[in-house]
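Visitor: need a 3D model of the sequence below.
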Amino acid sequence: MSTLEVIPFSEPLAERLAGPPTGTVLFWLGQAGFAIASAGRLVLIDPYLSDSLARKYRGRAFPHERMMPPPLAIGDLGPVDLVLVTHHHTDHMDPETLAPIAAANAQCRFVVPRASSGEATRRIGVGSDRLIALDATDTVEPLPGFTVTAIRAAHETLERSPEGHHRFLGYVFATGGARLYHSGDTVPFEDLAAEVSALAPTVALLPVNGRRAELTAAGIAGNLTLAEACQLAGAIGAKHLIAHHYGMFAFNTLEPAIIDRAAMEAGCAVDIHRARTAVEYRLSN
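Guide: Sure, this is the predicted structure:
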């Protein structure tokens, strides 16, 4: 059974990533983004490290100004071996983050929804030889000892491309005895827990910003609430929940104190950890 140790640190994240390997460790990059270091490899999930959305939406009804700076510059990531992208929204598939990563790491490949493979090619600037296009239930081993299984997600609905491929995905990522579930952006839907629990993740990385009618009406899809994230983490058999997708945009967040209070109460069947920068989440068996 994997355990999760929470280790604050004071040095820059770039120095932490460049240090000697310590098993399987996670770092939060903000929003839904995570870095996973294991076995000398660096894997990113949904990194948003630019300010592209602030420029795009400046002066509009929902400005996307950052509430938190990126925890490191894109150029300070060091060698990146693999990037998982859950869907096409820019805070998950950001051309100003992914294209520089692709240019600096010729060996790096990108796991993307098959429904968005064309958009991924355009935004990342790579050919199909560097894309690993998945649909729900597909499993691949993109690196030795690393497996990725795609799971359906509903943001806020289950959507398919004209070809029948799911537009939104989550991933169960397994390496070194650790099994992590990153749901992507999703709300609860029938059979989600059963699909994920069959893969036995011990750590769930789940959004907690919820959803609001006025945002949905404006075309800004929502996510799990904190209560729903707790329920889903328990239903899939995870022991730890790392709550994320908050603290980036003021119009679409959750107060950190609410997450901290839930972590101290006994209302959730799993251990709740609020995603924080300058914290290492270390998995061990």
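Visitor: when you work out contacts or count neighbours from here on, use the C-alpha atoms and nothing else.
Guide: Will do.
Visitor: can you tell me how far A221 sits from P20?
Guide: 40 Å (C-alpha to C-alpha, to the nearest Å).
Visitor: more neighbours, those two?
Guide: A221 (20 against 8; other C-alpha atoms under 10 Å).
Visitor: the more buried one reaches E156, doesn't it?
Guide: Yes - the criterion here is C-alpha atoms under 8 Å, and A221 meets it with E156 at 5.7 Å.
Visitor: any shared contact partners between these two?
Guide: When C-alpha atoms under 8 Å, 6 or more residues apart in numbering defines a contact, no residue borders A221 and E156 alike.
Visitor: sort out which residues of the helix or strand hosting R16 are buried, please.
Guide: Assignment of secondary structure by DSSP states H and E places R16 within helix 13-18. For helix 13-18, burial by neighbour count (16 or more other C-alpha atoms under 10 Å) applies to 13-14, 17.
Visitor: now the other sequence, so there's something to compare against:
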Amino acid sequence: MSQTVSPETTPITPPRERTFPADFKDRLTCPLPDFREVLSVAWHGGFRPDIGDADQIPVLRAGLPPVSTRDAAVTWVGHATYVLRIGGLTVLTDPVWSRKIPGVRQRLTPPGVAWSDLPPVDAVVISHNHYDHLDAPTMRRLPRHTPVFVPANLGSWFTKKGFTNVTELDWWESAQIGEVAFDFVPSHHWSRRSLFDTCKSLWGGWVLTSPNQRVYFAGDTAYGDRFKLIGDRYPGIDLALMPVGAYEPRWFMHVSHVDPGEAVQACADVGARRMSTMHWGTFLLSGESLMAPVQEARAAWIASGRDRADLWDLAIGETRVLTG
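Guide: Predicted coordinates for the structure are as follows:
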């Protein structure tokens, strides 16, 4: 089913012309794993966990319940994809509806929302260009006039595919649709889509702010001091959408991904009252057991002394609502 943009949505102004650096390697906070380290992990089976408990991954395909314009709703589609309805807009985060992405086996669980059940999409936010976060087949299903917010130097990927409303942002920059602000914020990660474009485009997370709610989408990130910087600049975050999976073997993954305990600490660092888990239960990217990310996130949350009700460990397809 083809998607359309809501007629009441005021399109964003096309981005101003400017020049970004040739690469963003100076933004890295850890050296990237070298080729020998990647081979070592692959040789020892670090990316091939037992998938025997895949049937335990909760899936609840209940559709999208209605939400008022004063409220915000998040629905986990799988991996880092959420349907976020905020300020009267429907926003997709890192949308991946494909059954398979390059380099890994097909997804373990179906998308939590059928594509045909999506309302008109008002905007898309992209955290970085890795294949599990930027999926070309999914993007081709969207109308080319859909507003897309992307990291610096990633805009040409979209314009070459015919997208006409693309906004590139550097860290701490902001754009707006209606009453919703889209702010691009730092993360501890990196970018690459081919052998020759390492860190050529930027990476980061997004803070979406409406008159009634503020939601932080972390994208992909390791742990570090940038979370506190985000919390200082954007006080009063109601909900943090945090990755909790793809963290083993730790010696290899710590430069790219938080583990569940670090995700809980990062949620505290940004000052978010609630945390919703993601980046697990969809693709096989690392060596931990399939249910470990959410189980360890629950344990870390309880150990931190926070209210269990504020940990939204959603089933795939499940929706929670932030009231206005």
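Visitor: tell me the first helix or strand C-terminal of the helix holding R16 of structure 1.
Guide: Note on helix 13-18 of structure 1: by DSSP H and E, the next helix or strand toward the C-terminus is strand 24-30.
Visitor: that following strand vs structure 2, mean deviation?
Guide: Taking mean C-alpha distance after the TM-score superposition for structure 1, the mean distance separating strand 24-30 of structure 1 from the aligned residues in structure 2 is 0.8 Å.
Visitor: where does the helix or strand just after that strand end up in structure 2?
Guide: Reading on from strand 24-30 of structure 1 to the C-terminus, the next helix or strand found by DSSP H and E is strand 33-38. Following TM-score structural alignment, the aligned partner range for strand 33-38 of structure 1 in structure 2 is 81-86.
Visitor: what residues does that stretch touch?
Guide: With C-alpha under 8 Å, 6+ apart, stretch 81-86 of structure 2 has contacts from 67, 69-77, 90-96, 133, 180, 210, 213.
Visitor: run the last query once more with 6 Å
Guide: Residues outside stretch 81-86 of structure 2 that contact it (C-alpha atoms under 6 Å, 6 or more residues apart in numbering): 72-76, 90-95.
Visitor: how far apart are that stretch and its match in structure 1?
Guide: So stretch 81-86 of structure 2 averages 1.4 Å relative to structure 1 (mean C-alpha distance after the TM-score superposition for structure 1).
Visitor: okay, buried residues for the helix or strand hosting A103 of structure 1 please.
Guide: Taking DSSP H and E as the criterion, A103 of structure 1 maps to helix 95-104. Neighbour-count burial for helix 95-104 of structure 1, counted by 16+ other C-alpha under 10 Å, picks out 95-99, 101-102.
Visitor: what residues are up against the spatially most central residue of structure 2?
Guide: By C-alpha atoms, centre = their mean, structure 2 has its centre lying nearest to G219, at 3.4 Å. Neighbouring residues of G219 of structure 2 by C-alpha under 6 Å, 6+ apart: 127, 205.
Visitor: what lines up with it in structure 1?
Guide: Superposed on structure 1 with TM-score structural alignment, G219 of structure 2 falls opposite G184.
Visitor: can you check T159 of structure 2 too?
Guide: Checking TM-score structural alignment: T159 of structure 2 goes with T121.
Visitor: from G33 of structure 1, how far out is the residue nearest to that match when sequence neighbours are not counted?
Guide: Leaving aside its chain neighbours, T121 of structure 1 sits nearest to G127 (6.2 Å; criterion: C-alpha to C-alpha, 6 or more residues apart in numbering). Using C-alpha to C-alpha, G127 of structure 1 is found at 23 Å from G33 of structure 1.
Visitor: so the two - more neighbours on which side?
Guide: For the pair G127 of structure 1 and G33, the greater number of neighbours falls to G33 (23 against 12), based on other C-alpha under 10 Å.
Visitor: do you know how far the more buried one is from H245 of structure 1?
Guide: Distance from G33 of structure 1 to H245 of structure 1, by C-alpha to C-alpha: 8 Å.
Visitor: same check, this time on D46 of structure 1
Guide: D46 of structure 1 is 11 Å from H245 of structure 1, where distance means C-alpha to C-alpha.
Visitor: coming back round to it: reformat the contacts of stretch 81-86 of structure 2 as TSV; add neighbour count.
Guide: Listed next are the contacts of stretch 81-86 of structure 2 as TSV, based on neighbours: other C-alpha atoms under 10 Å:
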residue	neighbour count
A72	24
A73	22
V74	25
T75	25
W76	29
T90	21
V91	23
L92	23
T93	24
D94	27
P95	25
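Visitor: closest to L202 of structure 2 among the residues you listed?
Guide: Comparing the contacts of stretch 81-86 of structure 2 against L202 of structure 2 with C-alpha to C-alpha places D94 closest, at 14.6 Å.
Visitor: hang on, that closest one packs against H128?
Guide: No - assessed by C-alpha atoms under 6 Å, D94 of structure 2 is found out of contact with H128, at 8.4 Å.
Visitor: how about the strands in structure 2?
Guide: 72-78, 81-86, 89-93, 123-125, 148-151, 166-169, 174-177, 180-185, 205-209, 214-217, 239-243, 274-278, 311-312, 319-322 (DSSP state E).
Visitor: for L284 of structure 2, find the nearest of those strands.
Guide: Closest of the strands of structure 2 to L284 of structure 2 is strand 72-78, at 12.5 Å (criterion: C-alpha to C-alpha).
Visitor: now what about that closest one, what contacts it?
Guide: Identification of contacts with strand 72-78 of structure 2 by C-alpha under 6 Å, 6+ apart yields 82-86, 111-113, 282, 316-322.
Visitor: go on, stretch 97-104 of structure 2?
Guide: Contacts for stretch 97-104 of structure 2 (C-alpha under 6 Å, 6+ apart): 106-107, 138.
Visitor: try 7 Å this time
Guide: Identification of contacts with stretch 97-104 of structure 2 by C-alpha atoms under 7 Å, 6 or more residues apart in numbering yields 106-107, 111, 131-132, 137-138, 284.
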